[in-house]
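K.L.:
Provide a 3D model corresponding to the input given below.
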Amino acid sequence: MSDVLAQIQHRVRQAHAQQTPLSIRGGGTKAFHPLGAPAPGQTLELRPLAGVIEHEPTELVITVRAGTRVDEVQALLARHGQCLAFEPPQFAPGGTVGGMVASGLSGPARASVGALRDFVLGVELLNGQGELLRFGGQVMKNVAGYDVSRLMAGSWGQLAVITEVSLKVLPVAPAEATLRFELDQAQALAQLHRWGGQPLPLNASCWVQDEGRGVLYVRLRGAQAAVRSACAQMGGERLHEVQGDWDACRDHSLPWFAARAPQHALWRLSLPQTAPVLALPPGVDAPLVEWHGGLRWVQAAESAGEALRAAARAAGGSACVFRAADADGTRARAVFDLESPSLQAIHHRLKQAFDPAGIFNTGRA
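P.N.:
Predicted coordinates:
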């Protein structure tokens, strides 16, 4: 065990013994999120726990300590022609792998390649009693059964301190193309559904209303022949040198996100891809749509929350605040739209099993 890990373990055991809350901190790049804001208690800094433990390019797996910067991991993978296919968002420099997994967020390619949690092969963690535990491994067959390692994805540090992660990586696609279409939202959703039933290398999509016109962007990735054939079949305008725009979509730096009014929160609506255009509250503009219709970003006041949640539930999904309208916005209670008593009971039992004293990131849920 490294000296840094031993010190972190000592801090956790001490906090458990004294019933002292701990605020787990990585790079702090998601502090804007209601579940990413600093929690009450003493800060438990994980950035010193950094470094690549193992990278075996031929096995398509990398194991790193939780404090390792995401951009450093991506740079290492790029040198071997590999990538984190789920495109983790990077809202600011300095994000760590532990924070990446704890937030569970995925980028534009999520609808085609899967979510972050699908790439987590194993984790090492400290539970609320300071016990060092390891789950999963470095190959897919080790994640059969009750998958505790993937349970850490999206836990926001409320269950355990992630100390080490093993991730599946993929080769960079041989070919890529971005197509542009002028379509309104209903037309774009219908077209995406039609394409979804065809053998096309669809990788990502983004629909946005730009100066009153609806525009759909579609990214194709795959073999050279497959991408060329899809471009010829789908039509549209082929764009060039647009990777920066997809990065901006991933990191919420597109003009649509920057134009958010100060009094508006950014809402995240997770829906079935087949959900129709939603009837949004009066005065709420059209959303930005990703994941072939499965993810819709809406800019609206927090007072519109009940209407947004009702619209999302009616379509078979959920709505939550992603960025609050102001510094006090963490008061927005509906971070998770959990109405099911059974889901609430599972959440409570997991918290009791991992952190019985409730010392990790208290007050976040």
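
K.L.:
only C-alpha atoms for contact and neighbour calcs from this point on.
P.N.:
Fine.

K.L.:
What lies in contact with stretch 321-340?
P.N.:
Judged by Cα atoms under 8 Å, 6 or more residues apart in numbering, the contacts made with stretch 321-340 from elsewhere in the structure are 32-35, 37, 262-268, 301-302, 309, 318-320, 344, 365.

K.L.:
Narrow those to those in helices?
P.N.:
Cross-referencing the contacts of stretch 321-340 against helices under DSSP state H gives 309, 344.

K.L.:
Go ahead and build a PyMOL selection from the buried members of the contacts of stretch 321-340.
P.N.:
Buried residues among the contacts of stretch 321-340 (16 or more other Cα atoms under 10 Å), as a PyMOL selection:
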select buried, resi 32+33+34+35+37+264+265+266+267+268+301+302+309+318+319+320
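
K.L.:
give me the number of residues near Thr68?
P.N.:
If you count neighbours by other Cα atoms under 10 Å, Thr68 ends up with 25.

K.L.:
ok, now which ones touch it?
P.N.:
Taking Cα under 8 Å, 6+ apart, we find Thr68 in contact with 47, 49-52, 96-98.

K.L.:
The stretch 201-350 of the chain: helices as residue ranges?
P.N.:
Under the criterion DSSP state H, counting those that start in this stretch, the stretch 201-350 of the chain carries helices at the ranges 224-234, 243-250, 255-258, 305-314, 341-354.

K.L.:
Indicate which one of those is closest to Val208.
P.N.:
Comparison of these against Val208 by Cα to Cα identifies helix 255-258 as nearest, at 7.9 Å.

K.L.:
buried set for that closest one?
P.N.:
Of the residues in helix 255-258, those buried by neighbour count under the rule 16+ other Cα under 10 Å are Phe257.

K.L.:
Now find how far off-centre it is within its chain.
P.N.:
With Cα atoms, centre = their mean, to the nearest Å as the basis, the distance from the averaged C-alpha position of helix 255-258 to the chain average is 19 Å.

K.L.:
re the thing from before, redo the helices of the stretch 201-350 of the chain as CSV? Include distance to Gly136.
P.N.:
Shown next, in CSV, are the helices of the stretch 201-350 of the chain (distance: least, Cα to Cα, whole Å):
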stretch, distance to Gly136
helix 224-234, 35
helix 243-250, 29
helix 255-258, 37
helix 305-314, 34
helix 341-354, 16
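
K.L.:
next up, for comparison:
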Amino acid sequence: MGRDFEAADHSAALIEQVQEAIAARTTLRIRGADTKAALGRPIEGRTLDTRAHRGIVSYDPTELVVTARAGTTLAQLEAALDAAGQMLPCEPPAYGGQATVGGMVAAGLSGARRPWAGAVRDFVLGCRVVTGHGKHLRFGGEVMKNVAGYDVSRLLAGSFGSLGLITEVSLKVLPKPRAALDTALEMPAQDMPCKLRQWRDAGLPITGACHVDGILHLRLEGGEGSIRTAQAVLGGERGDGAFWVALREATLPFFNDRRALWRISAALSAPLAPLPGQALLDWGGAQRWLKTDASVETVREIAERLDGHATCFTAGVADEPFHPLPDGLLRIHRQLKAQLDPHGIFNPGRLYAAI
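P.N.:
Predicted coordinates for the structure are as follows:
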């Protein structure tokens, strides 16, 4: 496939900015489209904008692998994949298509298909990174293989730019499903886990299960025969897929509530306990979005009782938006930061004050 006509390799300029920051001990605030600026702690430092470094470097649909520069928008990437009948299975939020490939990996946010297909990090095959030593290094590659030691390319997923500057990413992609069914069923939330187990045992190809406002929204994808069978079993009100786009982009009416937005990631076996506010249950109940005025301490206590963790998606509500780490795990994070970013120039404090 030919290169994107807007492609531009600005890696030399990015490397130079990092090297200057290292020499001057200046902190850098890495940004793409800033679509996730409200997530994490605020950063003070010189802005390093990746959007000029864009374009699809290589794409071989027969190999199910695409490599794109960090500033490439998801709209550009998904348009190229769609033309070949393929997709990013992890369904990351695109925020109107403006979110960038680098930001997608750095944030590690996955959509409704995540429990059935995998997370963003599961589809990262390799990347190029400017390290805190000022070197432009390549980690991983364009094939699935075993990795000895740290798999740095996947380690960067969800690091929010605290370990290095991602300049290029190679991703595994998959064919789009041949058929899909989008249906909505009136159902109490407490009935959802039992029903999902029954449908899973029956072999229904579920790739989305979200409960909100007394309605269970289901998405099934697969062959035409399996979808016809699922339709006969489920019934319900047929949809056109718009619900799943709005869920991915956080544009459902649920997200318009003025209260703080929290995401509680719970164990799959955790009970559907009442929550202090309005809840949207995604991932079959494992991801629980909550709009609430409850205190930070209250939400975090609830998450821990569910054997999970809570992240605040509203700026200015929590001093530590991400769930506090145990001392041992925090120590490992700090050691990784020291190895990859010894001068602490990349997004210092974005994840945690101590990193």
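
K.L.:
Spatially central, which residue of the first structure would that be?
P.N.:
Residue closest to the mean C-alpha point of the first structure, counted by Cα atoms, centre = their mean, is Leu105 at 0.6 Å.

K.L.:
now it: how far from Pro88 of the first structure?
P.N.:
6 Å (Cα to Cα, to the nearest Å).

K.L.:
ok, now Leu116 of the first structure?
P.N.:
Using Cα to Cα, one obtains 8 Å as the distance from Leu116 of the first structure to Pro88 of the first structure.

K.L.:
Can you work out which residues contact both of these two?
P.N.:
Between them, Leu116 of the first structure and Pro88 have 105-106 as joint contacts when contacts are counted by Cα under 8 Å, 6+ apart.

K.L.:
which residues touch Glu91 of the second structure?
P.N.:
Under the criterion of Cα under 8 Å, 6+ apart, the contact partners of Glu91 of the second structure comprise 110-114, 248.

K.L.:
Can you tell me which of those residues end up in helices?
P.N.:
Counting by DSSP H, the members of the contacts of Glu91 of the second structure that fall within helices are 114, 248.

K.L.:
tell me the two of the contacts of Glu91 of the second structure that are most distant?
P.N.:
Across the contacts of Glu91 of the second structure, the two members that end up farthest from each other (Cα to Cα) are Arg114 and Arg248, 11.3 Å apart.

K.L.:
which of the contacts of Glu91 of the second structure has the most neighbours?
P.N.:
Ala112 (25 neighbours).

K.L.:
Kindly state which residue of the first structure is aligned to it.
P.N.:
In the superposition onto the first structure, Ala112 of the second structure corresponds to Pro108 when matched by TM-score structural alignment.

K.L.:
What distance do you get for its match to Ser318 of the first structure?
P.N.:
Counting by Cα to Cα - Pro108 of the first structure and Ser318 of the first structure are separated by 19 Å.

K.L.:
contacting residues around the residue mapped onto Leu126 of the first structure from the second structure?
P.N.:
Leu126 of the first structure maps onto Val130 of the second structure when the alignment is built from TM-score structural alignment. For Val130 of the second structure, the contacting residues are 15, 18, 136-137, 164-167, by Cα under 8 Å, 6+ apart.

K.L.:
same thing but 10 Å
P.N.:
Residues touching Val130 of the second structure, when contacts are defined by Cα atoms under 10 Å, 6 or more residues apart in numbering, comprise 11, 14-16, 18-19, 136-138, 163-168, 340-341.

K.L.:
show me where the stretch 101-250 of the second structure has strands.
P.N.:
Ranges of strands within the stretch 101-250 of the second structure are 124-130, 136-140, 165-172, 174-175, 179-186, 206-212, 215-222, 237-238, based on DSSP state E, counting those that start in this stretch.

K.L.:
residues in the first structure matched by the fifth one, start to end?
P.N.:
For strand 179-186 of the second structure, the aligned range in the first structure is residues 175-182, judged by TM-score structural alignment.

K.L.:
average distance between that stretch and the second structure?
P.N.:
On superposition with the second structure, the mean distance recorded for stretch 175-182 of the first structure (mean Cα distance after the TM-score superposition for the first structure) is 1.0 Å.

K.L.:
Residues contacting that stretch, please?
P.N.:
188, 201-209, 213-228, 230-231, 234-243, 246.

K.L.:
what do you get if the cut-off is 6 Å, keeping everything else the same?
P.N.:
Contact partners of stretch 175-182 of the first structure, identified using Cα atoms under 6 Å, 6 or more residues apart in numbering, comprise 214-224, 236-239.

K.L.:
which one of these has the most neighbours?
P.N.:
The member of these that has the most neighbours, counting by other Cα under 10 Å, is Leu216 with 25 neighbours.
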